[in-house]
Every structure is written in C-alpha cells, then in structure tokens.
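Visitor: Generate a structure from the sequence data that follows.
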Amino acid sequence: MLEAGRLIRANDPVLTYRGAVSLQEVDGGIAPWRIPFQERHLFFPEGGVGRAAMPTGVRVTFRTDAEGLAFRYAARPAPEMPGPPETAHVDVRVDGKPVASLPLVTDREVHTCRVGALPGGSDRLVELWLPGLNQFVLHGVELPAGAEVGRDTHTAPRWVHYGASESQGRGALSPTRNWTATVATELGLDLTSLAIGAGCYLQPLFATLLRDLPADLITCMVGMNIYGARALNQFTYRPNLVGLVRIIRERHPSTPLVIASHHYSPWHDPLEGDGYLSLTEVREQTREVVDLLRADGDENVHYVHGPSLAGPETAHLYVEPRYTDPLHFNQEGHDLLAAAFQRKLVELVPDLVRS
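Guide: Modelled structure (predicted):
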C-alpha cells in the first residue's frame, strides 16, 4: 500500500498534460480538453460538446523517484453505443514501458486509484494515459513522503491528428491500445488527437485549430462521418476539403500533411449513394482533392487510400454485432490499422519518424 505522503494537485505546474489543447478547473481538479474549452459552444453549436472533453491521447506526465503512486479522479460513463459497452481505463507507462491498465469507476464521484510498484531507476518518466471515451477530471497525484518529483521536459516531433470515433478509440481495450496511440508510441511522436466521434465534418473551427496548433506532422482521416450523416454532397465535399487544407497551410505552409480516407467497411462499401455521396465516391473525391492540391504546388500533402490500410479481409474485426452496422474495429483491428498507418508514415515522411 502507498503510505500517506505528498499530494500533487492537478493544477501543479510539475504535471504536464501532453495532448491537451486547454485545461479547465473543475471542483478543485483539472479537466483536459482537446479544443479551447472557453469556445466549446462555438465548436459544437449543434450540441455534443462533451466529446471534446473526452481526453483521448492525453497523457499526464512527470518525473519521479517514487516507488509507487496513486491518483484521484472523477469520470463520467461513456456514451451508449451499439455493440459492447466501453470500460474506462487509465494506462500507466514508466520510461515508455507499460506498467498497468487500471479500470475506473465512472459514477462522477471522486475516487482514488493506486498503482503498484514502479520499475526503473531513480528518475522515472511516468505517463498516465487518460480514457478516450469518458469525460475525466484529475484531482491530484499522491506520492510517498520524501519522493522527488520533476517536470517532464522531453521533446519529440509533434503529431496532430483529426478524425472520427475510431480515431478517438472506440473498440480499443485501453487508451494506449487505440491505433493512434500505438502509432505515436512506435514512431516516437508527441500526439495531440482532435478525433471527435460523430463530429468530423471538416468544420472551419477545426481547420483553424489544426492551423494554430504547433505540429511537425498533421494527419486527417476523413469521410465516414460526412458519408454517414450525408453532411456534404458532390458539390460541397471537395471545396470544403480544399478549404480545410488551405486554412492549415496559412501557418503550416510545408508541414507534412497526410489525408487518409476511411478503410473498408463491410456494410457501407457495397452501398450506392442514392442521391448522396457513397463511401466509394467520398474516397474518390478525397483523392481528387489531394491530386489537385499537389498539382497546384503543395508537394507536402499526401493521400492514403483507406482500403489499402484495411480491406475486405478485415470484415470480421468489428465490435458491433454481425449483421448490424459494423463501423468500429475491435482491438485486433486497431492493431492492424496501427501497423498499416505506421508503414505509410515511414514511407511518406521518413525524415520525421523513427522506423
């Protein structure tokens, strides 16, 4: 058991919230947001603001010689979705190695979660990877009496990713096993995830956020939400995607920008558009936009064809029950998608990532 000792409050500057865009003080704790929380209702005027308060990809990091620790938190339940329910976890890594994946209580009350013995030397880098599909408030980190603690100051190439619910982590068993987290860990990238379940529609405010965040690599996996909600059509999808890229380029004129279409979907790929864009047509128009931008002189924008990442052979790797509406990969699918996306990044931006 961890002896009573020092409490590091959630707003203590010794804690770094990597992957967070803004931090909100809530009832004595800190809620990490992936948009500027003061402007949250401008980002989601139609509702669904809380999706950006689900801290997928966010890590609370610090250095310590403590032999054990605990953290205080409050978490909300994940939203109801087709398929099996999600279980909230915090994953603990020490010096980059997994130590524990801890299930959380999601009743909105403050709880304490204890971590066992921490391996490694006297100056360990501790990372607490927060849940991807639950709103979360950190109320502090408990360390044994006399333990030293310091700020995490390491640097790595900064990767900003924009996507939908699968990028947010639906179907992954824990935060570090989300495909984006796996890619970031394997390639040594500092991830900021702007993945918003049921909210990836090429909105102008997300374009300006992608523009304004520091980034050495920007990736977008687009199309499924637009197709599913019939949000854009054959006249509006291409100009909106062009606009997204041109806004990003205002402050990232030469940053590698990789735009991927959605991978194969066994339920949706065979369907025709019936007056709207089919998933196949969305992919075709995505490729056309990237070709157009490259022809216009943007040599650092790249297209990745979704089915080349995961094709029909992956039709059984979904969390939703068979014969329903399979949209989200299970853990095996996340692992496959991570490996395929990682290979593409090594191919397209070899000078940035470690292979």
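
Visitor: Please count neighbours and contacts with C-alpha atoms only from this point.
Guide: Fine.

Visitor: Go through stretch 247-263 and flag the buried ones.
Guide: In terms of neighbour count (16 or more other CA atoms under 10 Å), stretch 247-263 has its buried residues at 247-249, 251-252, 256-263.

Visitor: ditto for stretch 275-282
Guide: Buried residues in stretch 275-282, defined by neighbour count with 16+ other CA under 10 Å: 276-282.

Visitor: Strands along the stretch 51-200 of the chain, start to end?
Guide: 59-64, 69-75, 89-94, 97-103, 111-115, 124-129, 136-143, 149-150, 158-162, 190-193 (DSSP state E, counting those that start in this stretch).

Visitor: Deepest in the core, which of those is it.
Guide: Mean neighbour count (mean count of other CA atoms under 10 Å) peaks for strand 190-193 among these, with a mean of 26.

Visitor: Beyond that strand, next helix or strand please.
Guide: Going down the chain from strand 190-193, the next helix or strand is helix 204-212, by DSSP states H and E.

Visitor: and the angle from that next one to strand 158-162?
Guide: 170 degrees (axes from the mean of the first three to the mean of the last three CA atoms, to 10 degrees).

Visitor: Return the closest of the buried residues of stretch 275-282 with respect to Thr87.
Guide: Distance ranking of those against Thr87, using CA to CA, places Leu279 first at 30.2 Å.

Visitor: my guess is that closest one meets Ile226, correct?
Guide: No: the pair Leu279 / Ile226 is not scored as a contact, 9.1 Å apart, by CA atoms under 8 Å.

Visitor: what about the closest residue to Ser165 other than its chain neighbours, neighbour count?
Guide: Using CA to CA, 6 or more residues apart in numbering and skipping residues adjacent in sequence, the residue nearest Ser165 is Gly197, 3.6 Å away. For Gly197, the neighbour count with other CA atoms under 10 Å is 19.

Visitor: Second input sequence below; structure requested for side-by-side comparison:
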Amino acid sequence: MHTQHHWITTPLTADLLRGALDLERTEHGVLPHRLPAWARAQYPDGQLAMAESQPSGVRLVFRTRATAVELDTRPTKREYTGAPPRPDGVYELLVDGRLAGRGSVKDGNTLTIDMATGSAELRTGPAGTVRFDGLPGDDKDVEIWLPHNETTELVALRTDAPVDPAPDRGRRVWLHHGSSISHGSDAAGPTGIWPAVAASLAGVELVNLGLAGSALLDPFTARTLRDTPADLISLKIGINVVNADAMRVRAFTPAVHGFLDTIREGHPDVPLLVVSPILCPIHEDTPGPSAPDLDHLSDGQLRFVAMGDPAETAAGKLTLRVVRDELARVVAQRAKEDPHLYYLDGLRLYGEADHEELPLPDQLHPDAATHRRIGERFAEQVFAADGAFGPAAHR
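Guide: From the prediction side, this is the model:
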C-alpha cells in the first residue's frame, strides 16, 4: 500500500526542463519539442514531426527533498501494422546523477503506421502516471529522463516536498545532431542512448538533436543549431541522406559546406566535430533508398534492405563510403581556415570487428549493448585530453 503523501503540484515550466528547445502549450499541459515552431512550419513532414516531438535527451531537472514523485503524461504510442507490439516508452529517474528508478505509462494516444502504404492513423487516449517512491529525504538533484522514442505530453508534476529549479552546475553544454542512431533507435532507455552515455561519462549537459530519419542537412536544422547556446557541437552526417536517397554528390557536398557555414555564423569558435557514419553493411557500397523488408514483417521482425544499384555510384549516387570520403575531404579543406573544426571517422565508433560481435539486428540500427559501446568510444576519443572536446578544447 502507498504511504499517504501531501502532494504539491508544481507548474511544468521551461526552467525545469533541459534538452527541449520549445514548449507547446496544449489543452492538458505542455508538449516538449526539439525543433522550434518556425522550423517545424517549414516542412510539415510526418516523420520529422514524430521525431522532433519524441523527447530524446529531454529531462525534468529539479532540486527537492521529496521522497515521492509522480508525473502525469499523455504519451503517443506507435504501432506498426503487421508487426509485434512495441514496448512502452521508459522513464528513468536519476538522483544526484545515479539511476534510481525506471517506469512506464501504459495509457495515452496510439499512432498506427502502415509501413507498406506509409499511412498513419491517430487514436486519442487518456493520460497516465509514472510514480517513483522511497527516495532519500535530503536535498538532492532529481532528473526524470523522458522516453527517447515516445512523444510525451507533460500534464502534471506532483511531489511530497517543494521543488526548485536545479542550480547551474557550470558544466559545458554539448549540442549534438544526428539520425535515428543518435536519437536512440533501439536503446533500452533514455539514459542508454549513445549520446547520453557519452555525456554522462564526460560530465557535460546534453542537448540531443538526433532526429530519426531526419538528419538531411535541412537549412532550418542548421539555423536551429546556430541559434542554440552551446560550448561543444557535433554533427553525425550521412546515413539518412543515403537511406532517403535524398541527394547526389553534386548536392551533398555544397549542402555540408552550407550547413557548417550556418552553424559558424552563431558559433564562430566553438569546437565543431563532424562524425561520419558508423558501419552499416547494407549501405557501404549500395545506394539508397532503404525500405522495410516486408517479407520478414509477417514473422514479427522489422528489417531493412537497400534498394539502390551499386553501379549508380558512378553517376553520383551516395553510399556510406562515398559520404565518408566527402566529409573527410570537406573537413580537411575547411580546417585550414577553421582551427576548431574536427573530423571523426564513424568506423572508429563501430566498425567491422564490432559488427562481427554485435550485428545491427534490423540491418540499420544498433541495439542497447551497441549504444553503450558507441557512447563509451565517443567519450574516450572525443573527450580525451587531446580530443576535439577535451578539457583543453577552446572555450
């Protein structure tokens, strides 16, 4: 049975949230977004809308003596026609930086997606509650990391002691942009996505703009990165451009330059790291698009296949090898004038030997163990004393 608590309800305001760039007022509460409203308006795409509203890296952060915390939310669950049900999104509670609880909200809306036709249907449902109990009764920093892969409308925060915004600990802010792999794909929980693993090991504040299916060098994303305060910036570029078959070399290389130019307008001296794609065998030498392998969907497995023709690389179609070569060349060229620009080959985070040991279950996305490995490797290499984001990195 639950102890009787005298609940205090605290308004859900921006000063309690980290990792969100915009808070949309809704009928029942607030919806955190990872792209501002003006950027979302420039291309009202279903995949982008879903990705940027999934609060990867977004957390409630406060200081309190509370021993019990309740959060009411209205999540949006995803179902794929013909595929097995997806697990509920995971909320993770950290006390003074250490994992102290996990939970889920069963209720909420349901978005049913038909991978064969691309259609989607939204069914609305009620809000639910995730509860954390038995916390120590002294002053502490509490973080509730929201599910990285489940759109989450925040309805109410209740505690049995008053809540204050957490003080600024003076940690460097790391702004990261990438694809579904950076978004968190098949990680086990929101603190298990590789950027969160790396940020925790390095002691930095993460703002994660990993956007599943949507790291497409969009100018509005570059302007968002330009306008977001940050001490360190990294960009993981390539897999989405290939698997969307979005551009050829002729468009890709100038788009990369333009993306970097825009970020530099707002952050002229910030350490800026370009990371090329991790190993993905289906696209190393075969262009996109990638498509769901509908043959395997009926036996409950979602897998992806590359639909392009390797012969078309001669005509400028992109593969991961082509992308890595172009990114290395662009960064080497620009670094002559830009001493704070760096390059990391994604194969140093996950390459052939890793794939032998930890293959990509759906041919595209890393699993939970691989997220941890990529996060640890990134922290070791990039936040090392001599790394791009090392303590000696320009501030």
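
Visitor: Just the TM-score for the two chains, thanks.
Guide: With the length set by TM-score structural alignment, normalised by the length of the first structure, the two chains reach a TM-score of 0.91; 343 aligned residues with a CA RMSD of 2.0 Å.

Visitor: now the buried residues of stretch 275-282 of the first structure in a markdown table, with secondary structure and distance to Phe341 of the first structure?
Guide: Listed next are those as a markdown table, based on DSSP: H, G, I helix; E, B strand; the rest coil; distance: CA to CA, whole Å:
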| residue | secondary structure | distance to Phe341 of the first structure |
| --- | --- | --- |
| Tyr276 | coil | 29 |
| Leu277 | coil | 25 |
| Ser278 | coil | 23 |
| Leu279 | helix | 20 |
| Thr280 | helix | 20 |
| Glu281 | helix | 22 |
| Val282 | helix | 20 |
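
Visitor: Which one of the strands of the stretch 51-200 of the first structure lies nearest to Thr314 of the first structure?
Guide: Nearest of the strands of the stretch 51-200 of the first structure to Thr314 of the first structure, taken as CA to CA: strand 158-162 at 22.9 Å.

Visitor: Can you state the residues of the second structure onto which the closest one aligns?
Guide: Against the second structure, the aligned range for strand 158-162 of the first structure is residues 173-177 (TM-score structural alignment).

Visitor: Which residue in the second structure occupies the aligned position of Gln234 of the first structure?
Guide: Residue correspondence to the second structure (TM-score structural alignment): Gln234 of the first structure is matched to Val249.

Visitor: pretty sure that match contacts Arg321?
Guide: No: using CA under 8 Å, Val249 of the second structure is not in contact with Arg321; the gap is 11.9 Å.

Visitor: coming back round to it: from the buried residues of stretch 275-282 of the first structure, which two are the most distant?
Guide: Pairwise over those, using CA to CA, the maximum falls at Tyr276 and Thr280, 11.3 Å.

Visitor: The aligned residue in the second structure for Thr180 of the first structure: what's it in contact with?
Guide: The equivalent of Thr180 of the first structure in the second structure is Pro195 (alignment by TM-score structural alignment). Residues in contact with Pro195 of the second structure (CA atoms under 8 Å, 6 or more residues apart in numbering) are 176, 182, 206, 208, 375.

Visitor: State the distance from Pro195 of the second structure to Arg321 of the second structure.
Guide: For Pro195 of the second structure, the distance to Arg321 of the second structure equals 23 Å [CA to CA, to the nearest Å].

Visitor: for Ala202 of the second structure, same thing?
Guide: Between Ala202 of the second structure and Arg321 of the second structure the computed distance is 30 Å (CA to CA).

Visitor: residue contacts, Pro359 of the second structure?
Guide: Neighbour list for Pro359 of the second structure: Pro366 [criterion: CA under 8 Å, 6+ apart].

Visitor: State the distance from it to Pro281 of the second structure.
Guide: Plainly put, Pro359 of the second structure is 10 Å away from Pro281 of the second structure if you go by CA to CA.

Visitor: and what of Val256 of the second structure?
Guide: Separation of Val256 of the second structure from Pro281 of the second structure (CA to CA) stands at 23 Å.

Visitor: So between the two, which is more surrounded?
Guide: More crowded of Val256 of the second structure and Pro281, by other CA under 10 Å: Val256, with 20 against 17.

Visitor: Name the SS class of that one, please.
Guide: helix (DSSP: H, G, I helix; E, B strand; the rest coil).

Visitor: Might one say that it is in contact with Leu217?
Guide: Yes: at 6.9 Å, Val256 of the second structure counts as touching Leu217 under the criterion of CA under 8 Å.

Visitor: Which position in the second structure pairs with Gly199 of the first structure?
Guide: Using TM-score structural alignment, the partner of Gly199 of the first structure in the second structure is Ser214.

Visitor: Who are the contact partners of its match?
Guide: Applying CA under 8 Å, 6+ apart, we find Ser214 of the second structure in contact with 47-48, 51, 179-180, 240.

Visitor: Same check on Phe341 of the first structure?
Guide: The neighbours of Phe341 of the first structure, taking CA under 8 Å, 6+ apart as the test, are 183, 309.

Visitor: what's near enough to touch the counterpart of Leu348 of the first structure in the second structure?
Guide: Per TM-score structural alignment, the equivalent position to Leu348 of the first structure in the second structure is Ala388. Counting by CA under 8 Å, 6+ apart, Ala388 of the second structure makes contact with 271-273, 340, 342, 382.
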